[in-house]
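> Next input, structure requested:
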Amino acid sequence: MASVAGNDTASPTLGTALQRWVTDWGSSVVDGLVVVGDMALFTWRMVVWMCTRMPARGTMLVNFYQVGVLSLPVVSLTGTFIGMVLAVQSYYQFHSIGLENQLGAVINMSLVRELGPVLAATMLAGRVGSAMAAVLGTMRVTEQIDALTTMGADPIHYLVVPRFLACILLIPALTVMADFMGIVGGYFYSVIVLGIDHAPYLNHSREFVSGFDFLSGLFKSVFFGGIIAVVSCYRGFNCQAGADGVGRAATASFVHSFVLILAIDLFLNILLDALYFAMHPEGASIL
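Here you go, the predicted structure:
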């Protein structure tokens, strides 16, 4: 009798826990779908405003300065160190098989195709995206966005469109700067510190790195900039009340932007590789 009673007690407990688990997961899925739909509508309103009327020149220049000019130092510095780190990590593996002269091709290919765009986007998400979410979140909490609507100005047009255009137009320039400084850093460490002959280093770089590699990195960076702007502005517009809500919006904007950057990077790499092999069938046959 005792064992039967124990089973009767355990069964409802297990069933309740399972029901709670299913309910929590269901709520998370529904909330995620709502956010995706709301963000899609948010993006659609922004696109409509861009096609209807562009923001004022003064508003655009302020955002261009904050997104582009103020991001150059951190992008340049991190790009330089990334190039040096690639040289340090790759040299001993290549030296062990006698291919250290081809180190330039590996470093520069990695930078222009992958690390340059992702690095610039990560810095932009951390420095600019979080700031966007914090500023717009503070405006939401202090009811400044509601005041704009009351005065007849659309907040999407006045606050979001300039930031979006600044991100997608200037992140390619930041990517070029990250690529350049990474190449300079890798060359300096490889040639000056490690003593690799600069002639084969540069020749292999020119032989293996093509214009398609460079342009594919710039192509990906435009998508990264759009993701950062949309996610950051959306999080700021939907900020919860209080200083804690502003902090959460800034944190969520960076985390979600970074995850989406990596996800989009995967799909764009698959697309660009398919395009490359379609343009160069001999490369696919070798693989």
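> CA only for contacts and neighbour counts going forward, please
Noted.
> Downstream of the helix or strand harbouring residue 77, the next helix or strand is which one?
According to DSSP states H and E, residue 77 maps onto helix 72-96. Moving toward the C-terminus from helix 72-96, the next helix or strand (DSSP H and E) is helix 103-110.
> Now the second one, please; I'll put the structures next to each other:
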Amino acid sequence: MIKALNQIGKYFLMIKEVFNKPTKWSVMKSLILKDIDDLIIRSMGIVAFISFFIGGVVAIQTALNLTNPLIPKSLIAFATRQSVILEFAPTFISIIMAGRAGSYITSSIGTMRVTEQIDALEVMGVNAINYLIFPKIIAFTLYPFVIAISMFLGIMGGWLAGVYGGFVGSDQFLEGIQTDFIPFHVFYAFLKTFVFGMLLATIPSFHGFYMKGGALEVGKASTTSFVWTSVVIITVNYIITQLLLS
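Predicted coordinates:
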């Protein structure tokens, strides 16, 4: 328990240090652009693929469970929209990103620790925490853009699966998408997304920056990072949901 509290304290001290003694903007700009490419743009392929097909699966499973002829077919679209916007896009994709982007962050920073590149930065008077972690935090401010695309593709996948699978008409699906739409749900989803983005940037960075050992420990640190990032995301998801939707 004491060890866990120490780790939490060290994590928040790291967050504070991120904003101290900033690196020159001319250097930081190129680091931010590189991290946007590595963490956001290169993740779009897997996000798009998973979002599209999971949206289709949700629509098909909903349709197959609507055995009562009195229930309108538009409910297929309603269930797909609610599932994608409220939970699938912001939460499930964030767990996927914890594996894809989080492991990349931990392994890249951990490798720098093992090869003593971080020590070299500190010897030169560079704030290594700001140099390595701040660009990742800025890159993940674009994370809501990724989730917006995930929402769109998830609903589109549901539309294609429902209409071309013969489960629902296109007009019925479009009607269901608009039924009982609550704009606050979109705000709730993007608020979660922003918080998850900060967690995805900082927790893997923490495990990479403070890891000890050699090359073997880099792999272990990446696994530990993925587990803890997923656990924290799920826990925070519960807390935000309880506060905003209950």
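> May I ask which helix or strand encompasses the spatially most central residue of structure 2?
Nearest to the geometric centre of structure 2 sits residue 94, at 2.7 Å (Cα atoms, centre = their mean). Take DSSP H and E as the rule and residue 94 of structure 2 turns out to sit in helix 93-97.
> Now stretch 66-74 of structure 2: buried residues?
73-74 (16 or more other Cα atoms under 10 Å).
> got a list of contacts for it?
Outside of stretch 66-74 of structure 2, the residues within contact range by Cα atoms under 8 Å, 6 or more residues apart in numbering are 63, 167-168, 172-177.
> how long is stretch 92-101 of structure 1 end to end?
12 Å (Cα to Cα, to the nearest Å).
> What ranges does structure 1 have for its helices?
Residue ranges of the helices in structure 1, as given by DSSP state H, are 2-52, 57-67, 72-96, 103-110, 116-124, 130-141, 144-150, 155, 161-187, 198-208, 211-237, 242-279, 281-286.
> just these: most buried one?
With neighbours taken as mean count of other Cα atoms under 10 Å, the helices of structure 1 reach their highest mean count in helix 116-124, at a mean of 26.
> State the span of structure 2 onto which that one is aligned.
Aligning helix 116-124 of structure 1 against structure 2 (TM-score structural alignment) gives residues 89-97.
> Then stretch 207-214 of structure 1?
Going by TM-score structural alignment: stretch 207-214 of structure 1 matches residues 179-186.
> Pull the distance from the matching stretch to the chain's centre.
In this view, stretch 179-186 of structure 2 has its centroid 22 Å away from the chain centroid, taken as Cα atoms, centre = their mean, to the nearest Å.
> How about stretch 74-93 of structure 1?
20 Å.
> Which residue numbers in structure 2 does that stretch align to?
Going by TM-score structural alignment: stretch 74-93 of structure 1 matches residues 46-65.
> Then stretch 228-236 of structure 1?
Counting by TM-score structural alignment, stretch 228-236 of structure 1 sits on residues 200-208 of structure 2.
> what about that stretch, how far off from structure 1?
For stretch 200-208 of structure 2, the mean deviation from structure 1 after alignment is 0.6 Å (mean Cα distance after the TM-score superposition for structure 1).
> Leaving out chain neighbours, which residue sits closest to residue 234 of structure 2?
residue 91 (7.5 Å; Cα to Cα, 6 or more residues apart in numbering).
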